[in-house]
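**Student:** show me the folded form of this:
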Amino acid sequence: MLGRAIIYDDPLSFANYTKELASKQRDDMVLALILDDSTKLGNPQFPMSEKGESNSQCRDPATQSPHHDVDCSFGKEPRPICRWRNGLGSHSSLYRPWHYYTERSRIDMKIRALLLAIAALGLVEASPVSHPAKVSYDGYKVYRVSIPSTGGAITEEEASLGGIELQRRRTGEGWWAVDLAVAPDDIASFEAAAAATSSRFGGGSHEILSHDLGADLAAESTTGSVSASYKYKAEGGAGGEALPGLEWFDAYHPYADHVQYWADLQAALPNNSELIVAGTSFEGRPIQGIHLWGEGGKDSKPAIFFNGNVHAREWITSVVVEYILYQLVTGYKNDTLVQKVLDNYDFYVLPVVNPDGFVYTQTTDRLWRKNRQVRANTTAIGTDINRNWAVGWGGDGSSPNPSSETFSGFAPHDTPETAALAAYADSLRDRHGIKLYVDWHSYAQVILLSYGYTCTAFPANIEEQEALAAGIAAAIAKPYNTTFDHGPGCLVLYQSSGNGRDYLTDVGKAQFGWGIELRDTQYGFVLPPDQILPSGIEIWEGLKYAWAQF
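**Tutor:** Next up is the predicted model:
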């Protein structure tokens, strides 16, 4: 019987095929290739049989060394995994071969060409499966509308006026500023509704932020970016290894390039860093990043814990977090302030904690917010990871509706991403405690303190937090006069129940459990690439103020 070469463009198609395959008795070997560089559900380097046999070794995602006490097989889910055999039972940890993530881009094209050539000879069946059509925002206008609310909050229906809500924030007593993307066919009716709202309440206004959202998206597109040419840049890090240069911050990048960049940063400081994995996303991607430390060795000091790209469409967050990492890695050799903070704290940094959603924004829908979790009894996809934490879960500022952008899930921590992050935070708390947690977001230019789930209760050290936030905001303003507000999230932005900073404050016992909303207040999520580096520079200035206080 002939073998089959199955060529896939997306992980769900691959998963569905393997489910079908497992239900049949077949003798042929299957080599599955997923063409999307960001997909992590298949491994083209290591062909696997239907019985799950593999000729690969599983590797520790942090040390990249082989694990001999694991099984590499399909396991319970239809994807190759590495499952511990060390007595952990059904709670076995899942790993993907790390070598796959760092080497894949170098071999995908060769394997793709080989499979297509074999298919052309009629030796195998080539079955291409495509991504969903990319969502177009051509001709969409983005408006900022002032909306009154007598109850102190506004519903999603009140805020929409027929558009797609992008952001909202308090602007004064009883008033909200809401940013909405409006389709071309709806513009006339939207403007009429906005005018009627303004007339009815004797105030309010609406302004146009973007005349063509699709054109803005094209300007920031990763198409033709440094993806094909990204490589080491010999600037010499603290460990003497090659280090990527600041040109990394000239553009946005595909997810696979981010993964390689983290590996490059770690290699530049090999004696004081390691690659880490906090867990696994719904679609099977590792939630990965870097751990940095100074004198005293790793895991010996209180933690500083950073999360980026919780919301998929907030691209600026991951690159700003990477800029922070860049400054820490390059500065440890001769910057006394960096040496001080790294010698006194362990940094645990996860630049993209929603990898599935992030990839989806690059392949299909740039404005996607949630993760990509599929649930029973609903066709809606995705949960807001930042409404799924246990503290304040299910309260105002979140939604029980699976179609909502703020869907909180059906129970606390029922998304694999939130569950992994909460467990990781708990482990840092139990080790040496957490000094600072920052959940990085965009866009609003505000430092969010706890709490978000309530507007009437505050952490015991709220005055200390306000003082530090005020100093950071003043330092952020120095390079470019960028103004950041600060205060408890429920008061300065909006109510958000089940968010990460509240959990890190109450359960994680972080001294400072924060969220920071980055630039800007005009371009929104579609921040032009030429603002990446300035955004990183101003945030680094703010953090240097914090390091000096710690």
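
**Student:** C-alpha from now on. contacts and neighbour counts both.
**Tutor:** Will do.

**Student:** what about Thr197, helix or strand, and which?
**Tutor:** Assigning secondary structure by DSSP states H and E places Thr197 in helix 187-201.

**Student:** check which helices and strands the next helix or strand after that helix is in contact with.
**Tutor:** Note on helix 187-201: by DSSP H and E, the next helix or strand toward the C-terminus is strand 206-210. Using 3 or more Cα pairs under 8 Å, 6 or more residues apart in numbering; DSSP states H and E as the contact criterion, the elements in contact with strand 206-210 are strand 141-148.

**Student:** so how far is Asp138 from the spatially most central residue of the chain?
**Tutor:** With distances taken as Cα atoms, centre = their mean, Asn309 lies nearest the centre of the chain, 2.6 Å away. Taken as Cα to Cα, to the nearest Å, the spacing of Asn309 relative to Asp138 amounts to 25 Å.

**Student:** what of Pro402?
**Tutor:** 27 Å.

**Student:** with Gly542 instead?
**Tutor:** Using Cα to Cα, one obtains 37 Å as the distance from Gly542 to Asp138.

**Student:** go on, Ser399?
**Tutor:** Counting by Cα to Cα, the gap from Ser399 to Asp138 is 29 Å.

**Student:** of the two, who's got more company?
**Tutor:** Ser399 (22 against 16; other Cα atoms under 10 Å).

**Student:** didn't that one look like it was pressed against Thr406?
**Tutor:** Yes: shown here, Ser399 and Thr406 form a contact pair, counting by Cα atoms under 8 Å, at 5.5 Å.

**Student:** what sits closest to Arg144 if chain neighbours are left out?
**Tutor:** With Cα to Cα, 6 or more residues apart in numbering as the measure, Asp179 is the residue that lies nearest to Arg144, at 4.4 Å, once sequence neighbours are left out.

**Student:** for the one you found, helix, strand, or coil?
**Tutor:** Under the three-state scheme (DSSP: H, G, I helix; E, B strand; the rest coil), Asp179 adopts strand.

**Student:** please generate a structure for the following sequence too, so the two can be compared:
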Amino acid sequence: MYRDHAVLRFSLSTPDDRIALSRAARKMNIDVWDSGSNFTDMRVSRRGTGPFLSMLPESLQTAYNVLIDDLASAIAATYPSMSGFESSKADGSAMGETSAHSEATETTRSKKPRSHQPESLFFKNYQPLETINTWLSLLDSMFQGGLVEKFSIGKTAEGRDIPALRVGLGPGESNAGSSTRKTILITGGLHAREWISISTVNYLAWSFITSYGEDELVSKILGDYDIVFIPVVNPDGYEYSWTEDRLWRKTRQETTMPYCPGVDLDHAFGYQWGPAESQSEPCSITYGGEGPFHAVEAAQLAQWAKNEVQNNNVKFVAYFDLHSYSQQILWPYAYSCSARVPNLENMMEVAMNIAKYMRLSSGDVYTVDSACEGAVAAQSGATSDDNMGSKRQVELSGGSALDYFFHDIQARYSYQIKLRDTGTYGFLLPPSHIVPTGQEMFQALKYFGDYLLGNNGHEWIQSTENQHVLG
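**Tutor:** So this is what the prediction gives:
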């Protein structure tokens, strides 16, 4: 279905350029992939390229280059080959059956899979929803003793479970005497087409579980903190991206337009939800619903989090919302560049160190910024008919999960992390990047856990230097 489509990167030199590009994109309902301070990436059909360019000022009509010329081939490359996929499923089943049978009576501390090479199994390819659900259940069954708990945070609009894993010892061991479950929440897959975010959350869950009892720092982190992993917040959309449309972004919820289903989950949360132009049109890919929490999955995630705080003695200390692409680490607020973050200095310090240790892990550079500035439209010079002001973004950001968990759930450290890459593949990152991206995030979260433990990363640094991770 994308045989005649390409992804173009427009270079923007003035605020007026951005405003003109944004206006034309809205009129033609163009799929905006990414937007930075001086560029915007867009998917355009070859048939529609001429009419789209004709709507732009002359300065923009040649100010672009082609990032992906053959979009259909790039899409095909992200799906596993049938033979490779079946082999991976068979190997994964055999691993689970062998481990579960031979180690069923062991305690959590001694229970470890015999192989620590997930890249040759589950993480060799992107995996469909059914396989992910089976794999999460397998992890739950393999690790006894209270370290791992699989559960559902609720149901989607189409009736699917939204699966989650809680990893940690709770308040019963090193937290003895305290009933509070200090919790780090990590989500992926709010946008269906961002497959790398889903694989990365799965990789993080695997890495923390299998490192417990072997990695001293991971054991300390899980002794003091629970980590809740929700790999696919949008299961309906993710399933649809496998069966019908690889580039589907929204949920599959019915809207007032029968031929335009779906709500953008990252514009659907209650804090500073607003009916901006692109968020109020059901056919827009950034449609935020008819009101706050109109999206079923956003409402389920928020209700689960509130219930955890109010009834289960949970305190969310951090929230990491994984997305793609552009290699950015963003802190609140997304809805406004003028809103002040009370703990901004600490937020920036942690973000810069997360970026640092991701770079030390792989060499890839991640930038840091506030969420509103991460894709800022312009610093000055908006035209008089653009009453949104000089900092309008191509993709508006009201009602984000990032802002909601920071402000309403009061997760002190909240970040949206846009994973690989910077545009070469965009949302169609090859499967060979799954493990390196997961390793980047795992090392970054080990630093963050050490920071929460009061060591400011020093113990993490010493540990990794001893293991020659940093080189």
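
**Student:** need the longest helix for the first structure.
**Tutor:** Assignment by DSSP state H gives helix 98-120 as the longest helix of the first structure.

**Student:** Provide the aligned range in the second structure for that one.
**Tutor:** Under TM-score structural alignment, the alignment places helix 98-120 of the first structure onto no residue of the second structure.

**Student:** tell me the buried residues in that helix?
**Tutor:** For helix 98-120 of the first structure, a neighbour-count test (16 or more other Cα atoms under 10 Å) marks 98-101, 104-105, 108, 112, 115-116, 119 as buried.

**Student:** then stretch 179-198 of the first structure?
**Tutor:** Buried residues in stretch 179-198 of the first structure, defined by neighbour count with 16+ other Cα under 10 Å: 179-183, 187, 190-191, 194-195, 197-198.

**Student:** can you name the two of the residues you listed that are farthest apart?
**Tutor:** Of all pairs drawn from these, the greatest distance, 21.0 Å, lies between Ala183 and Ser198 (Cα to Cα).

**Student:** Gln266 of the first structure: what's it in contact with?
**Tutor:** 273-275, 290 (Cα atoms under 8 Å, 6 or more residues apart in numbering).

**Student:** at 10 Å instead, please
**Tutor:** With Cα atoms under 10 Å, 6 or more residues apart in numbering as the criterion, the residues that contact Gln266 of the first structure are 237, 239, 241, 243, 260, 272-275, 289-292, 325-326, 329.

**Student:** and of the residues you listed, the nearest to Tyr453 of the first structure?
**Tutor:** Each of the contacts of Gln266 of the first structure was checked against Tyr453 of the first structure using Cα to Cα; the closest is Gly289, at 28.2 Å.

**Student:** just give me the match in the second structure for the closest one.
**Tutor:** Looking across to the second structure (by TM-score structural alignment), Gly289 of the first structure lines up with Ala164.

**Student:** do Gly452 of the first structure as well
**Tutor:** Structural alignment (TM-score structural alignment) places Gly452 of the first structure against Ala334 in the second structure.

**Student:** number of residues surrounding its match?
**Tutor:** Residues contacting Ala334 of the second structure under the criterion other Cα under 10 Å number 25.

**Student:** that one in helix, strand or coil?
**Tutor:** Assigned state for Ala334 of the second structure: coil (three-state reduction, three-state DSSP).

**Student:** isn't it right up against Asp403?
**Tutor:** Yes: checked against Cα atoms under 10 Å, the pair Ala334 of the second structure and Asp403 is within contact range at 6.5 Å.

**Student:** what sits in contact with each of the two?
**Tutor:** Shared between the contact lists of Ala334 of the second structure and Asp403 (criterion: Cα under 10 Å, 6+ apart) are residues 272, 371, 397, 416.

**Student:** tell me the contacts of Gly308 of the first structure?
**Tutor:** Gly308 of the first structure makes contact with 314-322, 349-354, 438-441 under the criterion Cα under 10 Å, 6+ apart.

**Student:** so who does the closest residue to it other than its chain neighbours touch?
**Tutor:** Excluding the flanking residues, the one nearest Gly308 of the first structure by Cα to Cα, 6+ apart is Pro351, at 4.4 Å. Residues counted as contacts of Pro351 of the first structure (Cα under 10 Å, 6+ apart) are 258-259, 262, 287-290, 306-310, 317-322, 325, 439-440.

**Student:** if we use 7 Å, what do you get?
**Tutor:** With contacts defined as Cα atoms under 7 Å, 6 or more residues apart in numbering, Pro351 of the first structure is in contact with 289, 307-309, 318, 321-322.

**Student:** in the second structure, what residue corresponds to it?
**Tutor:** The pairwise alignment with the second structure assigns Pro351 of the first structure to Pro231, based on TM-score structural alignment.

**Student:** on that earlier part again, how much space separates the residue nearest to Gly308 of the first structure from Tyr323 of the first structure?
**Tutor:** With distances defined as Cα to Cα, the gap from Pro351 of the first structure to Tyr323 of the first structure amounts to 10 Å.

**Student:** and what of Ala477 of the first structure?
**Tutor:** Applying Cα to Cα, one obtains 18 Å for the distance of Ala477 of the first structure from Tyr323 of the first structure.

**Student:** out of those two, which sits in the busier spot?
**Tutor:** Relative neighbour count places Tyr323 above the other of Ala477 of the first structure and Tyr323, with 22 against 16, counting by other Cα under 10 Å.

**Student:** is it true that Tyr503 of the first structure touches Trp393?
**Tutor:** No: contact criterion Cα atoms under 7 Å: Tyr503 of the first structure and Trp393 do not qualify, at 9.7 Å.

**Student:** Arg375 of the first structure -> the second structure?
**Tutor:** Using TM-score structural alignment, Arg375 of the first structure pairs with Thr255 in the second structure.

**Student:** I figured that match was touching Pro261, is that so?
**Tutor:** Yes: if you go by Cα under 7 Å, Thr255 of the second structure and Pro261 touch, sitting 5.4 Å apart.

**Student:** show me what contacts the match of Gly289 of the first structure?
**Tutor:** With contacts defined as Cα under 7 Å, 6+ apart, the neighbours of Ala164 of the second structure are 150-153, 228-230.

**Student:** cool, thanks, signing off.
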